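Trainee: here is my input, please return the structure:
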Amino acid sequence: MLQNAFNHYINSFRGFSREIWILTLMTFINRAGTMVLPFLSKYLKEDLHFSYSQVGTIMVCFGAGSMLGSWLGGKLSDKIGFYRIMIFSLFTSGIAFFILQYITSFIGLCISMFVIMIIADMFRPAMFVSLGAYANKENRTRALTLVRLAINLGFAAGPAMGGLIIMNIGYGGLFWVDGATCILAILIFWLNVKEKKKSKFTDKEHPGEILTHSVFKDKPFWIFLACCTITGILFFQLFTTIPLYHKEQFNLTEFQTGLLLMMNGLLIFFLEMPIVSYVERKKLNKVRIVTYGALAMTMSMFLMLINAWAGILVVMMLFMTFGEMFAFPFSNSFAMSRAPKGHEGRYMAIFTMSYSLAHITSAKLGMEIIEYYGKKYGHLTGYQANWIFMGFLGIISALLGIWVYRLTIKEPQQISS
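Mentor: Model (predicted):
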């Protein structure tokens, strides 16, 4: 039985091209080296002594740059190709991180964070397009999942190493490591993966695709984006309001909060790829799976209303983790499947922008609710109000998923990729 399960797990990693494995390695190195971001607010507050308001403003510039970079990356991937965009983005942002440590003024950091994130986040839609190019139709979702595993492993390793670097060298060391890993990752890609040239085509040559005149006229895609943005808002609570709640309601240490987040990462590492393989083998509808994910995340928010037992945090994390495994890999795959040939970049740009928007909105929205209701009715009531609000947002997300499902099954050509 155990041997069978192990064989199924190993088999779920088979069938990828060499290019996909190199992309995965590159992503792991890049994400493991992304040490500045987890400590950015601490660096701005504790090292540069900015006020909370100034830190918030710099983070808004960070988010705005991320959104613009995502859009530009997708647009330019369609125009000049994903390969050049990926190389330009990682190499240039690597150099930019070296320089960033020497900028310490408020205005300077607002401008530089905005510019760096434009360059850095041009990479994301280009990378999604590259997966579409180097993975075949049958294993595209699994390829996306493989890269997500690399991202999760990288993020698990990065902050721990970042903490050691700060203790021994200082914050300056983070910028050197972050910049160096960006450059190392893209050198590995450039030396081992050759550019895949675009073939000449018109949309009529691809009758299996869902064709739209413009991304802006693709109604199911935009409703789906709203669903994804909400799931993103719920998920990012894990890194904003929930760690604070752990401390204030249950007096958990940073280590205990870290263990809960580690459980999330380990479950994803061991279970996400088999789940994706199962869904692909059974040819289950991806929008329905995403909707189940939205419902699981919604349940995780409502579970937080139980505040007399610390064990509920483990149960909540299980629901959030399964919600993440159902929602995120299949969201990527569905978004890619909506794009006509030659327009993948702009679709994936707008898709990645929805998560940039969720990242900005999640922290601001959650903190504002907690502060407003906390001042009015007591601090912990503020958290309860936030969980209720997030839970109802999640219900809206699930309803949007059902709407998209009904729209897509009525389409003359069913999505199959």
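
Trainee: contacts, neighbours, all on C-alpha from now
Mentor: OK.

Trainee: can you give me the helices in the stretch 1-150 of the chain?
Mentor: With DSSP state H, counting those that start in this stretch as the criterion, the stretch 1-150 of the chain has helices at 2-11, 18-32, 36-42, 52-80, 82-100, 106-120, 123-134, 140-168.

Trainee: I'd like the structure of this one too, to check against the first:
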Amino acid sequence: MKKNDAGFLRHFQPYLALDRAIWMIAFARFIIAGGTFVLPVYALILTQKLSLSPADAGMMVFIVSIGGMIGSVLGGYLADTFNRLALMAISEGFSAVCVIIAGLFAHDVLSVIFIALSSLALGIMRPAMRAALLSLCSTTSESKRYALSLSYLAFNVGHAVGPLIAGFLLLDFYQWLYWGDAATTLIAAYLLASLIKKTTGRKPKADKKTSQESIERSTEHDAQDNVSKPDKTQIALFLAVNICVSFCYAQITFTLPLQMAESFSDDGARYYGLILMINAFAVLGLTTVLTSLTAKTHPIKNLMFAICGYGAGYVMIGFMPILLVMGFVILIITASEILEVTNGDAYLCELVPESHLGRYVSFSVIANNAGIALCPLLMGFAIESIGLSWAWSLVGIVTVFTLLCLGFMLKRAEKIPLQL
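Mentor: Sure thing, here's the model as predicted:
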């Protein structure tokens, strides 16, 4: 029994070895996700509270989304120019102020302007947060994956709570929906600001378990940061893969609920909620274990496993839309998501020097958003053209293309040993 316990607990040991600042950033992300009350229900706010038509509400949501994308572009550049933690704290603070003002105009369309500004600030914060997280890690690719895994886990735990509270506030305490959102954002900003002095000038340390050879490679890599040029071909392929992977994952919020409605009629919404619950529990149960099991595998290979999981899972749903099959498939899809999140930016970090990390992370964020945006556009057209069941084959085609890109990337990457 003790041996089994020790074997299970070893999956958590690398997390305990992470820098305290990484834990604080992850905790701040948990607070941000758990306190994001406005955006998850913003379409309902616009239609129910501000009495906008669905078309007008869609336009307002689009404007808010554009604010976030512009923020990501700005954030990438600013993250390479200024202190990343300071940038995060200021962005969060500005976002909170905008949401407070939006709460004062909660019954007026004018509030949309301040929500868009808040989205802009959050967009600036995201690449800075990812870049800060990666730069605070030790010199190994393995530690970066654990840091991303911890951040991902924190976000999902918070995200499981936020929309639930938001739904309650929307019904009975509408303005507090805004002010509660702002309050949690200010708490996160304070936590991030408290780290600025503690991390300024600090350089990543090598893990205790890191081999001497790996340390030497890492030191050489750091020394060349200022003179080496990013591998633009590999980065371009990575961004293309990012778009495709995000397109595949986004099926869970667009095509999957349509499939549930077609397969189970009135019970579709209830069963879809059940599937999302399985997804949430799977994230909590699988993240640490999968990260530990795949930590020493090349990140591109892990991304290949992820895209295979997406492709196989969604095609199975298309041709076997049975509830039991869907429950099993969502576990595969969740595992694929975990592998993608914990390996994507960790590999990107190996391709670019530290001085350019912020802007390239912002490209990654934009690629993610592009893939998510393409999902309803392409799948909607496919569903109208060839029907829902066959539309899933489009995901299969995207999967094959992505695997080809990853295979080419792996061949190129093998010429330069990765830090593990």
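
Trainee: separation between the most centrally placed residue in structure 1 and I107 of structure 1?
Mentor: Central residue check for structure 1 by C-alpha atoms, centre = their mean: the C-alpha nearest the mean position is that of Y355, 6.5 Å away. From Y355 of structure 1 across to I107 of structure 1, the span is 26 Å (C-alpha to C-alpha, to the nearest Å).

Trainee: what does P274 of structure 1 give?
Mentor: According to C-alpha to C-alpha, P274 of structure 1 stands 47 Å off from I107 of structure 1.

Trainee: between the two, who's got more neighbours?
Mentor: Counted by other C-alpha atoms under 10 Å, P274 of structure 1 and I107 do not tie: P274 has more neighbours, with 21 against 12.

Trainee: so what corresponds to the more buried one in structure 2?
Mentor: Using TM-score structural alignment as the criterion, P274 of structure 1 maps onto V289 of structure 2.

Trainee: and what of M59 of structure 1?
Mentor: For M59 of structure 1, the equivalent position in structure 2 is taken to be V61, counting by TM-score structural alignment.

Trainee: in contact with its match, which residues?
Mentor: Taking C-alpha atoms under 8 Å, 6 or more residues apart in numbering as the contact definition, V61 of structure 2 lies against Y42, A43.

Trainee: go again with 10 Å.
Mentor: Taking C-alpha atoms under 10 Å, 6 or more residues apart in numbering as the definition of contact, the neighbours of V61 of structure 2 are L39, Y42, A43, L46, A55, G67, V112, I115, A116.

Trainee: buried among those residues? Make that a ChimeraX selection.
Mentor: In ChimeraX, this line selects whichever of the contacts of V61 of structure 2 come out buried by 16 or more other C-alpha atoms under 10 Å:
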select :39,42,43,46,67,112,115,116
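
Trainee: and of the contacts of V61 of structure 2, the nearest to I215 of structure 2?
Mentor: Distance to I215 of structure 2, by C-alpha to C-alpha, is smallest for G67 among the contacts of V61 of structure 2, at 41.1 Å.

Trainee: you'd agree the closest one is up against V112?
Mentor: No: in this structure, G67 of structure 2 is not within contact of V112 by C-alpha atoms under 10 Å, at 11.2 Å.

Trainee: shared neighbours of those two, anything?
Mentor: A shared contact of G67 of structure 2 and V112, defined by C-alpha under 10 Å, 6+ apart, is any residue touching both; here these are V61, S118.

Trainee: for the aligned residue in structure 1 for N369 of structure 2, which non-adjacent residue is closest in space?
Mentor: Residue correspondence to structure 1 (TM-score structural alignment): N369 of structure 2 is matched to S356. Spatial nearest neighbour of S356 of structure 1, excluding adjacent residues (C-alpha to C-alpha, 6 or more residues apart in numbering): M67 at 5.7 Å.

Trainee: just list the residues touching the one you found, thanks.
Mentor: Applying C-alpha under 10 Å, 6+ apart, we find M67 of structure 1 in contact with 61, 73, 114, 117-118, 121-122, 349-350, 352-357, 360.

Trainee: next: S70 of structure 1.
Mentor: With contacts taken as C-alpha under 10 Å, 6+ apart, S70 of structure 1 has the following neighbours: 64, 117-126, 345-346, 348-354, 356.

Trainee: that one maps to what in structure 2?
Mentor: Under the alignment (TM-score structural alignment), S70 of structure 1 maps onto S72.

Trainee: before we move on, the earlier item: so which of the helices of the stretch 1-150 of structure 1 is nearest M367 of structure 1?
Mentor: That would be helix 52-80 among the helices of the stretch 1-150 of structure 1, by C-alpha to C-alpha, at 11.5 Å.

Trainee: for the closest one, which positions count as buried?
Mentor: 54-56, 58-78.

Trainee: repeat for stretch 309-326 of structure 1
Mentor: Within stretch 309-326 of structure 1, the residues that count as buried by 16+ other C-alpha under 10 Å are 312-313, 316-326.

Trainee: on that earlier part again, tell me the spacing between the match of P274 of structure 1 and L150 of structure 2.
Mentor: In this view, V289 of structure 2 and L150 of structure 2 are 12 Å apart by C-alpha to C-alpha.

Trainee: how about the contacts made by L177 of structure 2?
Mentor: By C-alpha under 10 Å, 6+ apart, the contact list for L177 of structure 2 reads 35-38, 41, 99-100, 103, 106, 165-171.
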